[in-house]
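Student: any chance you can model this:
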Amino acid sequence: MTGRSSRESGPATLGLLAVTAIWGSTFVLIKDVVGRMSVTDFLAVRFAIAAAVMLVLFARPVWRLGRAQLRRGLALGVLYGLAQWLQTEGLARTSPSVSGFVTGMYVVITPILALLIFRQRMPASTWVAVGLAMVGLGVLALNGFEVDLGVLLTLASAALYALHIVGLGHWSKAGDAFGMSAVQMVGIAAVCLLATLPHHGPALPPDTKAWIAVLYMALIAGAFAMLVQTWAQAHMPATRAAIVMTTEPVFAAGFAVLLGVDVLTTRMVGGGALVLAAMYMVELAPRFRRKKSAEALHHEV
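Tutor: All right, here's what the predicted structure looks like:
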């Protein structure tokens, strides 16, 4: 990580936390919308709107991207779109709590892929944080667990999310954030639109309430979130980003409690605390290492 990226890692973490909070706020909305329109239609309309808006707003940054970045952005978008589709198919076959836990497995898969593909080695503190995050997700989400087709599909989506995080962390550049995020959204929209073709093609939301939810999901949880994630991952390692993003179910549980959909439980508090502890570990450990190095250098002088 460059000196500039290191200085901007704090704002990048806050940006990524804001993104996960937005994603967490969508669970209640999605549950309501997909009760009145099919999941594939919802995803297709949501991401098609997001892609169209981003292409209009960021046409010039997209045009300035080189061919290599265009290909990478499209590939990352296709990965993310496939992950969304597999996760949704898995959710239809298993409980939301199990789906949330298995999706969170990307926090374990990400450092493994980073090591295998880009030879990125992780300090011991990062692996401890990964373990803490997984235990926290389990406490937060699981009441029972058995492996079935839904779990396998969701696990496949977690692997694709991890691959997206690793690829985005390696290829994302702060100056390309606008263009790359728009191109990724085009790839996501293409996959989601293709998923509707075997049935009837995309159908529009059935009423005003559904339209409002879809527009929020498209513009705020879609376009804005992708832009911030792309920028943030230019300033932090992929594994650290994955651990920060495991706060999504914590935010989801918090919004569910605030909106009266769920009741606060000891499991929520305990699981959420472990996930937050993991995030603080990956945030604070590098700072302690830099502080010790600076102190050692000072003593040598």
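Student: C-alpha only now, for contacts and for neighbours.
Tutor: OK.
Student: quick one: contacts of the helix or strand containing residue 130?
Tutor: Residue 130 belongs to helix 124-141 when assigned by DSSP states H and E. Surrounding helix 124-141, the residues in contact under the criterion CA atoms under 8 Å, 6 or more residues apart in numbering are 97-98, 100-101, 104-105, 107-108, 239-240, 243, 246, 249-250, 267-279, 281-282, 285.
Student: so which elements touch the lengthiest helix in the chain?
Tutor: When the chain is parsed with DSSP state H, its longest helix is helix 266-300. Packing partners of helix 266-300 (3 or more CA pairs under 8 Å, 6 or more residues apart in numbering; DSSP states H and E): helix 124-141, helix 238-245, helix 248-258.
Student: before we go on, could you also do this sequence so I can check it against the first one:
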Amino acid sequence: MKKRLLADIILLFVAFIWGATFVLVQQAISFLEPFTFNAVRFLFAAFLLLIWFILFNRDQVKKINKKLFISGLFIAACLFSGYALQTMGLLYTTSSKAGFITGLSVVLVPLLGFFILKQKPRAIAVIGSLVAVAGLFLLSFGDSFLLNKGDVLVLGCAIAFAMHIILTGKYTNDFPSMLLTITQITGVAIFSSIGAFIFEDWKVVFNQDIILQKDVLIALFVTAVLATAVAFFAQTKLQQYTTPTRVALIFAMEPVFAAITAYYWADERLSVFAIIGCLLIFMGMIFSELPTHKKKDKTLQNVKSA
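Tutor: Below you'll find the predicted structure:
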């Protein structure tokens, strides 16, 4: 019981870190462009994970093979797409709205799982999805009923993260968790670096006036160390002490933390319609994860958001 409680508390802290990073990233990308920021973030995180692997998991080297790299790159492609769309979306929408829309990935998992893995979604998951979609409509359109480009980009991010959850659930039992994590984090770093090289002025990372900006340094440290390296490691290690449903519910708090931190740190305010939309999305997340008498969906054992 103590291990389970400790696991839940630490995972709740992970959800808080992910929620809080929306504001930090939004501030940082005013100095570093999205691909460049993610390249530095994931390269640093991959470096930290690699050091951890060398120190504590060297016995797993013999398990490295071609299938691991291919599977890891597939997962990395989804994770890269999610973070790229999320970071670009933050250029056009608010942190609080981005946090709630990203949280839709939890709701989208059973729906995408039906089309990709042929897993029939539970009725309660369908109800949760419909409630969340209604909330997304109110949140995205608000009282102006104008579609925000940033909202669309972040919705694409939610779909990509849902795909990441599904593929992680598919491959997680085939490889050691640390190796799979390092492979996908490194893959995201490579994809982001390529994007920065092609589409952005990546040389700004060598500009001390930019890279040493307080907002940039804080955002890179928190996202690379806490929100990526530590968070992935914590999720991998601690899920064995709790249940998939509890983990999904805990991670559903990420958009709530995003809205709270955006309120206090960025002075963001939501309209009445947007607040109702946020509540509906949160209710949809809860509905989609309510336990039933049916066999639990193992895909949700590896839930992930920003």
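Student: any idea what the TM-score is?
Tutor: Scored against TM-score structural alignment, normalised by the length of the first structure, the superposed chains reach a TM-score of 0.74; 280 aligned residues with a CA RMSD of 3.8 Å.
Student: circling back to that earlier point, for the longest helix of the first structure, which positions count as buried?
Tutor: By neighbour count on 16 or more other CA atoms under 10 Å, the buried set for helix 266-300 of the first structure is 268-269, 271-279, 281-283.
Student: JSON lines for those, including distance to residue 41 of the first structure?
Tutor: JSON lines is the format used below for these (distance: CA to CA, whole Å):
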{"residue": "268", "distance to residue 41 of the first structure": "32"}
{"residue": "269", "distance to residue 41 of the first structure": "35"}
{"residue": "271", "distance to residue 41 of the first structure": "33"}
{"residue": "272", "distance to residue 41 of the first structure": "32"}
{"residue": "273", "distance to residue 41 of the first structure": "36"}
{"residue": "274", "distance to residue 41 of the first structure": "36"}
{"residue": "275", "distance to residue 41 of the first structure": "33"}
{"residue": "276", "distance to residue 41 of the first structure": "34"}
{"residue": "277", "distance to residue 41 of the first structure": "38"}
{"residue": "278", "distance to residue 41 of the first structure": "36"}
{"residue": "279", "distance to residue 41 of the first structure": "35"}
{"residue": "281", "distance to residue 41 of the first structure": "40"}
{"residue": "282", "distance to residue 41 of the first structure": "38"}
{"residue": "283", "distance to residue 41 of the first structure": "39"}
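Student: which one among these gets closest to residue 166 of the first structure?
Tutor: Proximity of the buried residues of helix 266-300 of the first structure to residue 166 of the first structure (CA to CA) peaks at residue 282, which lies at 16.5 Å.
Student: my read: that closest one touches residue 239, true?
Tutor: No - checked against CA atoms under 8 Å, the pair residue 282 of the first structure and residue 239 is beyond contact range at 9.0 Å.
Student: hmm, back to that, the very next helix or strand once past the helix holding residue 130 of the first structure packs against which elements?
Tutor: Once helix 124-141 of the first structure ends, the next helix or strand along the chain (criterion: DSSP H and E) is helix 149-171. Applying 3+ CA pairs under 8 Å, 6+ apart, one finds that helix 149-171 of the first structure contacts helix 67-91, helix 96-103, helix 106-118, helix 238-245.
Student: and these, which is most packed in?
Tutor: helix 238-245 (a mean of 26; mean count of other CA atoms under 10 Å).
Student: orientation of that one relative to helix 124-141 in degrees?
Tutor: Using axes from the mean of the first three to the mean of the last three CA atoms, to 10 degrees, the direction of helix 238-245 of the first structure lies 30 degrees away from that of helix 124-141.
Student: just checking, what packs against helix 238-245 of the first structure?
Tutor: Helix 238-245 of the first structure packs on helix 9-33, helix 106-118, helix 124-141, helix 149-171, helix 266-300, going by 3+ CA pairs under 8 Å, 6+ apart.
Student: 6 Å - rerun?
Tutor: Secondary-structure packing of helix 238-245 of the first structure (3 or more CA pairs under 6 Å, 6 or more residues apart in numbering; DSSP states H and E): helix 106-118, helix 149-171.
Student: can you give me the angle that helix makes with helix 266-300?
Tutor: Angle, helix 238-245 of the first structure to helix 266-300, by the same axes, to 10 degrees: 140 degrees.
Student: nearest residue to the equivalent of residue 226 of the first structure over in the second structure other than its sequence neighbours?
Tutor: Here residue 226 of the first structure is matched to residue 232 in the second structure, going by TM-score structural alignment. Nearest non-adjacent residue to residue 232 of the second structure, counting by CA to CA, 6 or more residues apart in numbering: residue 181, 7.3 Å away.
Student: so residue 278 of the first structure versus residue 133 of the first structure, what's the distance?
Tutor: 5 Å (CA to CA, to the nearest Å).
Student: then residue 194 of the first structure?
Tutor: Residue 194 of the first structure is 34 Å from residue 133 of the first structure, by CA to CA.
Student: now do residue 152 of the first structure
Tutor: Counting by CA to CA, the gap from residue 152 of the first structure to residue 133 of the first structure is 21 Å.
Student: and the two? which has more neighbours close in?
Tutor: The residue with more neighbours, out of residue 152 of the first structure and residue 133, is residue 133; 30 against 15, by other CA atoms under 10 Å.
Student: hang on, the earlier thing: after the strand or helix carrying the residue nearest to residue 232 of the second structure comes which helix or strand?
Tutor: Assessed by DSSP H and E, residue 181 of the second structure sits inside helix 177-199. Counting by DSSP H and E, the element after helix 177-199 of the second structure in chain order, helix or strand, is helix 208-211.
Student: and the helix or strand just after that next one, what does it pack onto?
Tutor: The C-terminal neighbour of helix 208-211 of the second structure among helices and strands, as given by DSSP H and E, is helix 214-221. On a contact count with 3+ CA pairs under 6 Å, 6+ apart, helix 214-221 of the second structure meets helix 2-28.
Student: one more time with 8 Å
Tutor: Short answer (3+ CA pairs under 8 Å, 6+ apart): helix 214-221 of the second structure packs on helix 2-28, helix 34-56.
Student: for residue 264 of the second structure, find the nearest of those.
Tutor: Across those, residue 264 of the second structure has its closest neighbour in helix 2-28 (10.1 Å, CA to CA).
Student: what residue in the first structure is paired with residue 29 of the second structure?
Tutor: Matched to the first structure by TM-score structural alignment, residue 29 of the second structure sits across from residue 34.
Student: if anything else comes up later, I'll come back, but that's it for now.
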